[in-house]
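Undergrad: test case, fold it:
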Amino acid sequence: RVSGALLFIFLPFLLFLFDQSLTSELSFEVFRGFLSNIIVKLVVLVLGWAFLFHFCAGVRHLFMDFNHDLAAKEKAKSTSLVVVVLSTVLTIAFAAKLFGAF
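TA: Have a look, this model is predicted:
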């Protein structure tokens, strides 16, 4: 619920960033300068985590809709752990890209 709330609250900010990156070449350079700020990078990283976690949890729920055995207590615990681990790994990869590791 936290990841969905973060995405909803910061939707105007995300749309602003998207608009700035596509308007023109000059606005893209302004966008790159804005994104070079460490605070903005951290906000984008948190929003990236929220999106990745929300996406992985959504895929989990889709699988649970197709296979009702996954909704059993033990399977639900294990699939929730998979969601946390997978979203963490994806967030680390996103952070490495965001902060220039590759």
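
Undergrad: going forward, measure contacts and count neighbours with C-alpha atoms only.
TA: Noted.

Undergrad: verify the stated contact: Lys41 with Phe34.
TA: No - counting by C-alpha atoms under 8 Å, Phe34 is not a contact partner of Lys41; they are 9.1 Å apart.

Undergrad: so what's the residue count around Ser78?
TA: 11 (other C-alpha atoms under 10 Å).

Undergrad: got the contact list for the residue of the chain positioned farthest from its centre?
TA: What lies farthest from the middle of the chain is Asp69; by C-alpha atoms, centre = their mean that is 27.8 Å. For Asp69, the contact set (C-alpha atoms under 8 Å, 6 or more residues apart in numbering) comprises Lys75.

Undergrad: from Leu26, how far out is it?
TA: 53 Å (C-alpha to C-alpha, to the nearest Å).

Undergrad: all helices for this protein, in order.
TA: 2-9, 11-22, 25-35, 38-66, 73-98 (DSSP state H).

Undergrad: second input sequence below; structure requested for side-by-side comparison:
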Amino acid sequence: MTELAKKKRPEFRNIHALQDLPSYRLPPAGIVSILHRISGVIMFLLLPFILWMFDASLSSEFSFAKFKAVFNEGCGFVPGWFIKLIALAIIWAYLHHLIAGLRHLFMDMNHAAVTKEFGHSSALTVLALSIGLTVVLGAKLFGLY
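TA: The predicted structure follows:
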């Protein structure tokens, strides 16, 4: 009998979510995959807001001035910084979804890239690029430069 067959693998029948899941570390590729789905849901749910922003910014000079006023001063009981925060969430969702989607397409086209090492390094690259670009565009959105 081989040594592998002799080793008894742990058997998990009843996984307690509050005790077992916090100790589980998801690899970066898993995190990117889950965030890819979350970013798609965010973009879908905020599609009416995206369409309003697009329409308000292109309709006329008056609607663009109103659009800028909503971002600077707010709208009704919603402050302007909160609307900017929603726009920042859309920016992150778009950037992450785009970069992670390109990663998935590259891995689909190049089967030699489907390795544990490439998955780990490309997932970290996706996270770094999407967060870095979001910080840069968020600084612009909030008027830091």
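
Undergrad: report the TM-score for the pair.
TA: Scored against TM-score structural alignment, normalised by the length of the first structure, the superposed chains reach a TM-score of 0.95; 102 aligned residues with a C-alpha RMSD of 0.9 Å.

Undergrad: hmm, back to that, which residue lines up with the residue farthest from the centre of the first structure in the second structure?
TA: By TM-score structural alignment, Asp69 of the first structure lines up with Ala112 in the second structure.

Undergrad: what's the distance between that match and Leu127 of the second structure?
TA: Taken as C-alpha to C-alpha, the span from Ala112 of the second structure to Leu127 of the second structure is 22 Å.

Undergrad: likewise for Leu18 of the second structure?
TA: Counting by C-alpha to C-alpha - Leu18 of the second structure and Leu127 of the second structure are separated by 27 Å.

Undergrad: compare those two (neighbour count), which wins?
TA: Taking neighbours as other C-alpha under 10 Å, Leu18 of the second structure and Leu127 compare with Leu127 leading, 18 against 8.

Undergrad: what residue of the first structure matches up with that one?
TA: Using TM-score structural alignment, Leu127 of the second structure pairs with Val84 in the first structure.

Undergrad: run a quick neighbour tally on the residue nearest to that match when sequence neighbours are not counted.
TA: In this structure, Val84 of the first structure finds its nearest non-sequential neighbour in Phe53, 7.2 Å apart by C-alpha to C-alpha, 6 or more residues apart in numbering. By other C-alpha under 10 Å, 23 other residues sit near Phe53 of the first structure.

Undergrad: Phe53 of the first structure contacts Leu81, correct?
TA: No - Phe53 of the first structure lies out of contact with Leu81 (C-alpha under 8 Å); the separation is 11.5 Å.

Undergrad: name the residues that touch stretch 88-102 of the second structure?
TA: 32-33, 35-36, 38-40, 42-43, 46, 123, 126-127, 129-131, 133-134, 137-138, 141.

Undergrad: let me redo that: stretch 130-145 of the second structure
TA: 84, 88, 91-92, 95-96, 99.

Undergrad: of the residues you listed, which is the nearest to Asp108 of the second structure?
TA: Ile99 (14.2 Å; C-alpha to C-alpha).

Undergrad: tell me the counterpart of the closest one in the first structure.
TA: By TM-score structural alignment, Ile99 of the second structure lines up with Cys56 in the first structure.

Undergrad: how near is that match to Thr88 of the first structure?
TA: 10 Å.

Undergrad: please say which of those two ends up with more neighbours.
TA: Cys56 (20 against 15).

Undergrad: which position in the first structure aligns with Leu45 of the second structure?
TA: Checking with TM-score structural alignment, Leu45 of the second structure has Ile9 as its match.
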